[in-house]
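**Student:** Quick check, what structure comes out for this input:
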Amino acid sequence: MSSWWRDAVIYQVYIRSFADGNGDGVGDVAGLRSRLPYLAALGVDALWLNPWYASPQVDAGYDVSDYRRLDPLFGTLEDAKALIADAHEHGLRLILDIVPNHTSDQHPWFQEALAATPHSPARSRYHFRPGRGADGSEPPTDWPSIFGGPAWTRTVDADGKPGDWYLHLFAPEQPDLNWTNPEVRTEFESILRFWLDLGVDGFRIDVAHGLTKDPAFPDVASASAAAGMLDGVAADHPYFDRDETLAIYEGWRQVADSYEGERVFVAEAWVADASRVARYLTPTRLHTAFNFGLLSCPWDATALRTEIDATLGVLAAVGAPATWVLSNHDVIRHATRYGRTQTSLTDARRLYGTPVDHALGERRARAAMQLINALPGGTYVYQGEELGLPEVEDLPPETWQDPNRHHSDHDGPVRDGCRVPLPWSGDAAPFGFSPAGATAAPWLPQPAEWKNRTAAAEEQDPHSTLSHYRALLHIRREWLGRGLGDGTPLEWIAAPSGVLAFRRGEVLCYANLSAAPVALPEGYRVLIGSEEVEGAVLEVDVVVWLVAE
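**Tutor:** Model prediction:
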């Protein structure tokens, strides 16, 4: 019997944008609990929740001030316990987001550190260093923040004079923890146990490739070393993908393995290539990691096949399954990426705000979903993609809440565009996101045209993206062990240029990414197509699963 996580379909709940139960315009646990039947009906196996911990919400909860308490925005610890129980009753496992690279600057530890003297034990939990230059007015290194500006902020001593600097690879309100400090390691293993004791089924690890830093604190100097988090980094980088980080996860694995019921970890590790990802997934470390290589690929048969082969090859060597993903809360939705002529993640950032063919993007997005669910391993669904939601690239700047726009030297896409609250029902905002009679508007504005993309509207349409997802995931579940899911090898089949064709046990998958229709093999019937399949011809940008007549 395969471990559940090796071929699970896991749905990412961006909790502040999923469903608002109390009418304050922000999603919460009460809203999520009310929508569990929808998630169970969709056919997913587990939920991953973005951070719900106490937080000043500078970076949408990724700045945690108390890891053992819910933020009042989302509910109480009692609400959390009720959700865990409800999810399990619906046959859904629950995975929490854990943020180990940094805390909030409002965390008691950091407040204690600010009040302490240089070189004190309180400061050793973080990275405090004297500045450079005669008066210490220059940052200790040239490291850039992922959100723009320098990765160092200077403190003020008790006497009012400028003091040491502290490291924050993200916002200044997110100071990096010092993982060489045994107190930090002990605390996080305790946090894991706190939530595992309450019944959660695992953790998604934020910035899993971060945590440890080169003790020499060298300058990065070269542009390649100073790459953003979503760009693969070179080996021997001073603060990403360091060997010392791997040992931390060996301790975490021992914690998870001490619990019944297969508790799991999934790593957010933006590293140089699949072989670097595999280092996190040996049997004594983490269970899975997002395969961002495929997410970053253009809609191109050669590029996708190359990435699939590379991923499956290196993960097989460590006995780990692939974890395919197309979108999340940090990247431009794939229904929008695929709606342009240039379709890679890099292209999407460069072309942000330019015209999109939404019908084409949604067609390709459905095809891509069907393709990845035919591959060995598990998959993730980012909330709203099952409705075919596009990126909202025209949010008014006054509504932006993404901290990566605080610096003029950081002009990339605003991440709020993939975080707009879901449309559930009705013809006008808030589209059922908030309860009837709520006076607070959703925390980000919803496009008026989403009235055609509500869950209620799509449930009534057998040809909608929601209907496709439901049918696809239920068929996938039926065919686990007979070709789909984990375990059955992938065998490529000769096919015309621009077509991906492979066999998985009893199932054949054909993906037409070429510029013209192609003939399907004889003697097979259609199990499901990303669009209606007429006769034995596969149209452009359509994926089909076939089984023998």
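**Student:** When you work out contacts or count neighbours from here on, use the C-alpha atoms and nothing else.
**Tutor:** Fine.
**Student:** Could you confirm I10 falls within a strand?
**Tutor:** Yes: assessed with DSSP: H, G, I helix; E, B strand; the rest coil, I10 lies in a strand.
**Student:** Here is a second sequence; please produce its structure as well for comparison:
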Amino acid sequence: MTENAFDAAATNGSGDDRWWRSAVIYQVYVRSFADGDGDGVGDLPGIRDRLPYLAQLGVDALWITPFYRSPMADFGYDVADHRAVDPIFGTLDDARSLIDEAHGHGLRIILDLVPNHTSDRHAWFLGALEAAPGSRERERYVFRDGSGADGSLPPNDWESVFGGPAWTRVPDGQWYLHLFAPEQPDLNWENPEVHAEFEGVLRFWLDLGVDGFRVDVAHGMVKADGLPDVGHAGQVAMLGRRVLPYFDQDGVHDIHRSWRRLLNSYPGGRIGVAEAWAPTPERLARYVRPDELHQAFNFHYLTAPWDARAKGEVIEESLRTAALVGAPTTWVLSNHDVKRHVTRYGGGDLGLRRARAAALLMLALPGSAYVYQGEELGLAEVLDLPAEYLRDPQRGRDSESGRDGCRVPLPWSGEEPPFGFGPGDRSWLPLPEHWRDLTVERQSADPDSMLSLYRRALSVRRRHPALGDGPLRRLEAPPGTLAFVREPESGEGRSLACAVNMGDRSVRIPVNGPVLLTSGRVGDDDERLVLPPDTALWWERPVR
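**Tutor:** Predicted structure coming up:
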């Protein structure tokens, strides 16, 4: 049992049901985390083998991307059976063992739920293709007659997130909706059968002991009455900027309310996390009202540039809108759908310095934080993958939008690729040679490494009474610098202050207490510390 283990009673209702308000949740992209059987693809046994690493890192929970049975047209987000484990990832017994062993290490398990669509190999969709228009089988999906004199045009102008029309025609002339790949037909959430099926899926995994679900495309599912045209091309650019007739419709909130009731019926603080793109923080906050889901990813923070004013505005607005509904704010720097933030923040040494500072900033903010696997190693986007490996269906939109480069497997140990990813010498995506300097093995031995920084920061966060959930107060800071203080909710003990210099010149920070952690070297000027550009600082100070 590790030092951060929670009592087994936590999963039986007598533990901290509000753990999620301050949790640090580690995203495991299952294909790329660790390979247990040597076939070059990450799997559930691989995750189990690395649970001690995750416990030592100091996170509270794992969010694991889909490992359900799937043809893998979208690497698992095209689900053919929500109650079965795909053989490439293991077995249902492996899933049971992973859940139980994670709990033994003090780690909770959050699974991905994919409710907007299924695989085109799902038994329901295969039945729909065989059935006639208007049949019960087709009513589970969004089938429509085409437009134009002979029905040869799509029913409306909706576009797929992956490029091209969001409609595909079947041999009998009807069209089906797929807001993502053609292999991912959208479900019809006006159909009670769909609601009942997903309630059964939730219960199946909750009964096995999972602690919650990350809801993929939580802003989807419900489409506007009549499926009206958008009236514009380039609709992907509108995602997260305006309400579309197929995203962020008001009806999705009834679905989330029903799931919240179901989650509340289980003990132990089971949670729902919304992957929701909404045009304003106010609309995003609707997903985490007291009777809906518990958390929503804060993509406004993820996309904010490396600029003190921009980051500060997003932080204040996020805290303000979350407080309106009594929810915690979440913070995230990277995930499996976006370029890694080392690259987004400039790449090379510059991007790495900023990523180190960004880690301390994020982990000092109120609420819950998400860590994408590999960010604790300082991994950058792999931009030079050979063409034969570029298989992300999102590249159908444009060649630069592929997500392959942020999904390269983790380097664990050794001097040659695939750096201990599995017992064999294969990996489904190739690892760069220079990652030998970034392996877990090498960074564990280096007190100045990114991994050591994350371990220290997470250790301070876990034990410091001012961090986690709670208030934030901004401090006056030099231009280009963001500074704030976190004070214990009890009013007792010491507060923790954080300053991060996002400007282009060093600044002097008055530090009236012991320094706890810095993301890089700092100078000393009498009673002030000299904080270089792209550097963050944590220090303790008396409670005001």
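**Student:** can you give me the strands for the stretch 351-500 of the first structure?
**Tutor:** 378-382, 491-492, 499-504 (DSSP state E, counting those that start in this stretch).
**Student:** what does the last one correspond to over in the second structure?
**Tutor:** Counting by TM-score structural alignment, strand 499-504 of the first structure pairs with residues 481-486 of the second structure.
**Student:** Turn the strands of the stretch 351-500 of the first structure into a markdown table, including mean neighbour count and distance to I332 of the first structure.
**Tutor:** Shown next, in a markdown table, are the strands of the stretch 351-500 of the first structure (neighbours: other C-alpha atoms under 10 Å; distance: least, C-alpha to C-alpha, whole Å):
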| stretch | mean neighbour count | distance to I332 of the first structure |
| --- | --- | --- |
| strand 378-382 | 23 | 11 |
| strand 491-492 | 13 | 30 |
| strand 499-504 | 22 | 25 |
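**Student:** With Y166 of the first structure as the reference, name the closest of these.
**Tutor:** Each of the strands of the stretch 351-500 of the first structure has some distance to Y166 of the first structure by C-alpha to C-alpha; the shortest is strand 378-382, at 34.2 Å.
**Student:** burial count for the equivalent of P328 of the second structure over in the first structure?
**Tutor:** Superposed on the first structure with TM-score structural alignment, P328 of the second structure falls opposite P321. Neighbours of P321 of the first structure under the rule other C-alpha atoms under 10 Å: 24.
**Student:** V30 of the second structure against P45, yeah?
**Tutor:** No: using C-alpha atoms under 8 Å, V30 of the second structure is not in contact with P45, being 10.3 Å away.
**Student:** Give me the common contacts of those two.
**Tutor:** F89 (C-alpha atoms under 8 Å, 6 or more residues apart in numbering).
**Student:** Those two: which is more packed in?
**Tutor:** Comparing V30 of the second structure with P45 by neighbour count (other C-alpha under 10 Å), the higher total belongs to V30, at 25 against 19.
**Student:** Helix or strand: which one has the residue nearest in space to the middle of the second structure?
**Tutor:** Note on the second structure: the residue nearest the mean C-alpha position is N335, at 5.2 Å, using C-alpha atoms, centre = their mean. Using DSSP states H and E, N335 of the second structure maps to neither a helix nor a strand.
**Student:** ok, and the closest non-adjacent residue to it?
**Tutor:** Y372 (5.3 Å; C-alpha to C-alpha, 6 or more residues apart in numbering).
**Student:** Secondary structure element holding the residue sitting furthest away from the middle of the second structure?
**Tutor:** Farthest-out residue of the second structure from its mean C-alpha position, per C-alpha atoms, centre = their mean: A149, at 44.6 Å. Using DSSP H and E, A149 of the second structure is not contained in any helix or strand.
**Student:** Next one: V26 of the first structure relative to A441 of the first structure, how far apart?
**Tutor:** Look at V26 of the first structure and A441 of the first structure: by C-alpha to C-alpha, to the nearest Å, they are 9 Å apart.
**Student:** Excluding residues flanking it in the chain, which one is nearest the equivalent of Q401 of the first structure over in the second structure?
**Tutor:** Aligned by TM-score structural alignment, Q401 of the first structure pairs with R391 of the second structure. Once flanking residues are discounted, R391 of the second structure sits nearest to D404: 7.4 Å by C-alpha to C-alpha, 6+ apart.
**Student:** Identify the residue of the first structure aligned to that neighbour.
**Tutor:** So D404 of the second structure corresponds to D416, using TM-score structural alignment.
**Student:** likewise Y26 of the second structure?
**Tutor:** That one, Y26 of the second structure, aligns with Y11 by TM-score structural alignment.
**Student:** I figured that match was touching E385, is that so?
**Tutor:** No: taking contacts as C-alpha under 8 Å, Y11 of the first structure lies outside contact range of E385: 10.1 Å.
**Student:** sorry, back to before: contacting residues around the match of D404 of the second structure?
**Tutor:** W400, Q401, D402, L444.
**Student:** Tabulate the residues you listed in TSV, adding columns for distance to P121 of the first structure and neighbour count.
**Tutor:** Converted to TSV, the contacts of D416 of the first structure look like this (distance: C-alpha to C-alpha, whole Å; neighbours: other C-alpha atoms under 10 Å):
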residue	distance to P121 of the first structure	neighbour count
W400	38	15
Q401	35	18
D402	33	17
L444	42	19
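**Student:** for these, which one is nearest L281 of the first structure?
**Tutor:** Of the contacts of D416 of the first structure, the one sitting nearest to L281 of the first structure (C-alpha to C-alpha) turns out to be D402, at 31.1 Å.
**Student:** superposed on the first structure, where does the match of strand 499-504 of the first structure end up, distance-wise?
**Tutor:** In the superposition against the first structure, stretch 481-486 of the second structure averages 0.8 Å from its aligned positions (mean C-alpha distance after the TM-score superposition for the first structure).
**Student:** my read: V332 of the second structure touches F299, true?
**Tutor:** Yes: here V332 of the second structure lies in contact with F299, judged by C-alpha under 8 Å, at a distance of 7.4 Å.
**Student:** which stretches of the first structure form helices?
**Tutor:** 29-34, 36-42, 77-89, 108-115, 182-197, 243-257, 274-278, 292-296, 301-318, 334-337, 345-350, 358-372, 455-459, 465-478 (DSSP state H).
**Student:** Reformat those helices as TSV; add distance to I493 of the first structure.
**Tutor:** Shown next, in TSV, are the helices of the first structure (distance: least, C-alpha to C-alpha, whole Å):
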stretch	distance to I493 of the first structure
helix 29-34	43
helix 36-42	31
helix 77-89	40
helix 108-115	57
helix 182-197	44
helix 243-257	38
helix 274-278	24
helix 292-296	20
helix 301-318	12
helix 334-337	27
helix 345-350	28
helix 358-372	15
helix 455-459	35
helix 465-478	21
